[in-house]
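In: turn this into a model:
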Amino acid sequence: MQTIKGTEYMSEIQPNSLYQAYKAVPLSDDGVQALTALYQPIIGSDALTLYFALANDASTAEYTHLDLLNQLNFGMQRFLDARYHLEGIGLLTSYQKNLSEFGLLYAYELQEPLSPVRFFADSTYSFLLKNMVGERRFQLLAKRYMIPRYTWSAYTNITKNFTDVYSFQLADYQRDQAKLEQIASHFSKESKPKIAINDQLDWSFLKFHAQKKQISAKNFTDEFSKKLSLYHQYYGLDEMDLVQYMADVVNIATGMVEIDELEKRIVASRRTTRVKESSVNKETEDAEIRRFNTLKLTGFSDLDIQIIKESEQISPADYLAAIKLEKNSYPTKLEEWIVRDLVERSPLPKSVINVLLHYALVVKNNSVLPQKLVDKISADWSEKKVGTPEAAIQLVRTLAKEAQTAKQQRTNQSRYTPNKVTRKEQLPKWLVEQEAKKVSNEQVEDSEVTLTDEMNERFQAYLKRKEGE
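Out: I've put the predicted structure just below:
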């Protein structure tokens, strides 16, 4: 069963929240057949199991959701997904009210499923079933429940009518009519489960462009419009997509669109799209596995590979914010401007920019993003046409190695330079300050501070939390 798009964990439902289940009439044999053979491919096995469990609980008794979860062996999210599937197909209506002593009380009213005959008589249900089981299985199911039609033209109808067989005094009927109608009012007429479809199409826009494609306004009956809304919600087709599909099958002479032909065109097109997407995803996944295995064999550590993955998944703005947060800081306006300018003007991919940010702020352990350092590195990498984060990490290693070598050379030079007794000359104060400032800048530029394990762990933990959200 697919996860419901756009739903979130409903925090107000706790395992100890109470519920009651209701069913106006016992589930009929036709209802059982429809649920298992026709509804189940659409709603999934979890929703079917939940329906039968609630039907078994249908009474005035109260239960806790924990009882239900234990019975079904479900987690709360799995239960909610199953519940939403029942609600969406019109098999369940859910209510809640606040009890001052016990918190929220939920009421689940089960609806009688359509009989197989009425199910196939509704084009919306048929459409959903056909999309789940395929054309061949759909035709077999339709044939199983199809009502046989007989021809009686060669026969003479000899059936007696009601008044030929039954009779009663009209005065007696009128005397009891009010009482009988009062009793009848307690028996609700059979209601058809309704599929809730959120109609978010801009019909004025759609019809305007349909007219430009020679599609007649007579097409847009209630049933036809309902189908278009279903295609919009089920396949994610917008107004222009729907107009194009209608234009592909419209009868130019009459301007009319055959709904069956439109459905065939949409289903065939979406099936081809899904196959292509699945193939591309599989190829991409295999290529990624080969890529990261190769990186590991060529000396990249697990941390390097993790940084590469994250650099490709996160925008530079979010990457900057993540680093600054783990440094107990926040991005300044200047830093945000530097990153935005880098993204807009630099030919570097966003993943490479992220590696640059990691080097400037994490490896170099700068409190703020140094613009001169960023400009210098980005210009160098742009000239070298650095196009992947792994290539950027290799260059970061080179920068770190050069900085370490320069630092070692300075240390050796100061260690082995013989002390000479020289006469000190008094330098001007402004020159002393200038030299001191120059030395300070060089120290900031060249010093290499290795990222601590704690910093790495905190940064990785934040990114995982971000991904979970």
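In: please make it C-alpha for all contacts and neighbour counts, starting now.
Out: Noted.
In: so the residue nearest to P116 when sequence neighbours are not counted is in which element?
Out: Spatial nearest neighbour of P116, excluding adjacent residues (Cα to Cα, 6 or more residues apart in numbering): A34 at 5.4 Å. For A34, the host element (DSSP states H and E) is helix 29-34.
In: now the other sequence, so there's something to compare against:
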Amino acid sequence: QAMLKSFQVQLVELKRHESNLLLIKDLYGVSDTDLARVIGQNLNNDKSVNIKGVEQSFARNYRASFNTPRHASQPAETISGDTDDNPLIAAAKKLSPLEFLGDIRKQSGGMVTSGEEFEIKKLVQLGKLPNVVLNIMLYNLTIVEQRTTLSQAFMETVYNDWAQVGIQTPEAAIKYLQERQVKKQQTTQKRGGTHYQTTPRVIEKRPDWQKQQARTLSSDEKQAADQMLAELQARRNQNEGEN
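Out: Prediction:
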């Protein structure tokens, strides 16, 4: 409200749209300064906030970001149980869900679809999973399981499963994925030793969590992780400078 004083925007007007404005901050990872600037550009004649215009402005900027050149670095294709100096958890804590998925897609030359953007907005609004946990979920679906698109029904199914389990931290999310993978491997091995298997087994590229759970990052891995995080920060600083 202080930054919008020159626009004669009343505090009660901002309070009226508080939930929507906080959702925009969570979705796009924008600063208060950027939010105030865009609000000032989307005021009605009576100084009321055109909240739809604010939302559309950030959505346009987000989609336009996919036209920028992609970066060469790629995220790791494994989820390690180590939490100290873990680049995945660091990035998941730093970025909003749309930023996080957007960076993954840009590195592969793709983009976040309008359907995925809408669904992520809905899941963030539900608030049953913290954004950092939602990011781990998105990483597992897109990088580990290598899904190029995420349907509404599938995302809601996974989200509901994680919410019912009560996952609230990235460490708990990784542990849950590890335990689930171990159980699936045990079930597959058990079926493979009987004569009741009716469908061919599909060998998927999955992380070896059991071997990685107790190890620390090598110097090369740490250097690659630092480079990835530095590029993410540089891209955010560039976006803030342009805004």
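In: re earlier: and the helix holding A34 of structure 1, how far out from the chain middle?
Out: 33 Å (Cα atoms, centre = their mean, to the nearest Å).
In: so stretch 15-33 of structure 2 matches what in structure 1?
Out: Following TM-score structural alignment, stretch 15-33 of structure 2 has no partner segment in structure 1.
In: correction: the previous question concerned stretch 108-115 of structure 2.
Out: Mapping stretch 108-115 of structure 2 onto structure 1 (TM-score structural alignment) gives residues 327-334.
In: got the buried residues for the matching stretch?
Out: Neighbour counts over stretch 327-334 of structure 1 (16 or more other Cα atoms under 10 Å) mark K327, Y330, P331 as buried.
In: now do the contacts for the alignment partner in structure 2 of V355 of structure 1.
Out: Aligned by TM-score structural alignment, V355 of structure 1 pairs with I136 of structure 2. Shown in contact with I136 of structure 2 (Cα atoms under 8 Å, 6 or more residues apart in numbering): I89, A92, P170, A173, I174.
In: TSV for those residues, including secondary structure and neighbour count?
Out: Putting the contacts of I136 of structure 2 into TSV (DSSP: H, G, I helix; E, B strand; the rest coil; neighbours: other Cα atoms under 10 Å) gives the following:
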residue	secondary structure	neighbour count
I89	helix	22
A92	helix	23
P170	helix	23
A173	helix	20
I174	helix	23
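In: and which of those is nearest N237 of structure 2?
Out: A92 (17.4 Å; Cα to Cα).
In: apart from its chain neighbours, what residue comes closest to the closest one?
Out: Closest to A92 of structure 2 by Cα to Cα, 6+ apart is V132, at 5.1 Å.
In: which strand or helix spans the one you found?
Out: Per DSSP H and E: helix 131-139 holds V132 of structure 2.
In: so which residues of structure 2 form helices?
Out: For structure 2, the helices defined by DSSP state H cover 11-16, 18-28, 32-41, 51-64, 87-94, 97-107, 114-126, 131-139, 152-165, 170-192, 209-212, 219-242.
In: what's the counterpart of E109 of structure 1 in structure 2?
Out: Taking TM-score structural alignment, the alignment leaves E109 of structure 1 unpaired with respect to structure 2.
In: now do the same for the closest residue in space to E109 of structure 1 that isn't next to it in sequence: helix, strand or coil?
Out: Leaving aside its chain neighbours, E109 of structure 1 sits nearest to Y22 (4.6 Å; criterion: Cα to Cα, 6+ apart). In three-state terms, and counting by DSSP: H, G, I helix; E, B strand; the rest coil, Y22 of structure 1 is strand.
In: hmm, back to that, the residue nearest to P116 of structure 1 contacts R118, doesn't it?
Out: No - A34 of structure 1 is beyond contact range of R118, at 9.9 Å (criterion: Cα atoms under 8 Å).
In: neighbour count for the two, which is higher?
Out: Neighbour totals were compared for A34 of structure 1 and R118, and A34 leads with 20 against 13 (other Cα atoms under 10 Å).
In: what sits against I89 of structure 2?
Out: I89 of structure 2 sits next to T83, V132, I136, P170 when contact means Cα under 8 Å, 6+ apart.
In: any idea how far the aligned partner of it in structure 1 is from A34 of structure 1?
Out: If you follow I89 of structure 2 across to structure 1 using TM-score structural alignment, you land on I308. Distance of I308 of structure 1 to A34 of structure 1, computed by Cα to Cα, to the nearest Å: 51 Å.
In: now S440 of structure 1
Out: Distance of S440 of structure 1 to A34 of structure 1, computed by Cα to Cα: 81 Å.
In: so who does the residue most central in space within structure 2 touch?
Out: By Cα atoms, centre = their mean, the mean C-alpha position of structure 2 lies nearest to P97, the distance being 2.8 Å. Neighbour list for P97 of structure 2: D26, L27, Y28, I120, N131, V132, L134, N135 [criterion: Cα under 8 Å, 6+ apart].
In: isn't the fifth one up against V124?
Out: Yes - taking Cα under 8 Å as the definition, N131 of structure 2 is a contact partner of V124 at 7.0 Å.
In: could I get the full set of strands for structure 1?
Out: With DSSP state E, the ranges of strands along structure 1 come out as 18-23, 63-64, 92-99, 103-110.
In: right, so of those strands, which gets closest to A53 of structure 1?
Out: If you check each of the strands of structure 1 against A53 of structure 1 by Cα to Cα, strand 18-23 wins as the nearest, at 9.5 Å.
In: what does stretch 289-305 of structure 1 rub up against?
Out: I393.
In: go again with 10 Å.
Out: Residues from elsewhere that reach stretch 289-305 of structure 1 (Cα atoms under 10 Å, 6 or more residues apart in numbering): 283-285, 287-288, 306-311, 389-390, 393-394, 456-457, 460.
In: what does Q56 of structure 2 correspond to in structure 1?
Out: Match for Q56 of structure 2 (TM-score structural alignment): no aligned residue.
In: let me fix that: E231 of structure 2
Out: Using TM-score structural alignment, the equivalent of E231 of structure 2 in structure 1 is R465.
In: same question for T188 of structure 2.
Out: T188 of structure 2 maps onto K407 in structure 1, by TM-score structural alignment.
In: ok, its match - contacts?
Out: If a contact means Cα under 10 Å, 6+ apart, then K407 of structure 1 has K401, Q413, Q443, D446, S447, E448 as its contacts.
In: and these, which are buried?
Out: D446, E448.
In: any idea how far Q185 of structure 2 is from the residue in structure 2 sticking out farthest from the centre?
Out: Most distant from the centre of structure 2: H195, at 42.2 Å, with distances by Cα atoms, centre = their mean. According to Cα to Cα, H195 of structure 2 stands 18 Å off from Q185 of structure 2.
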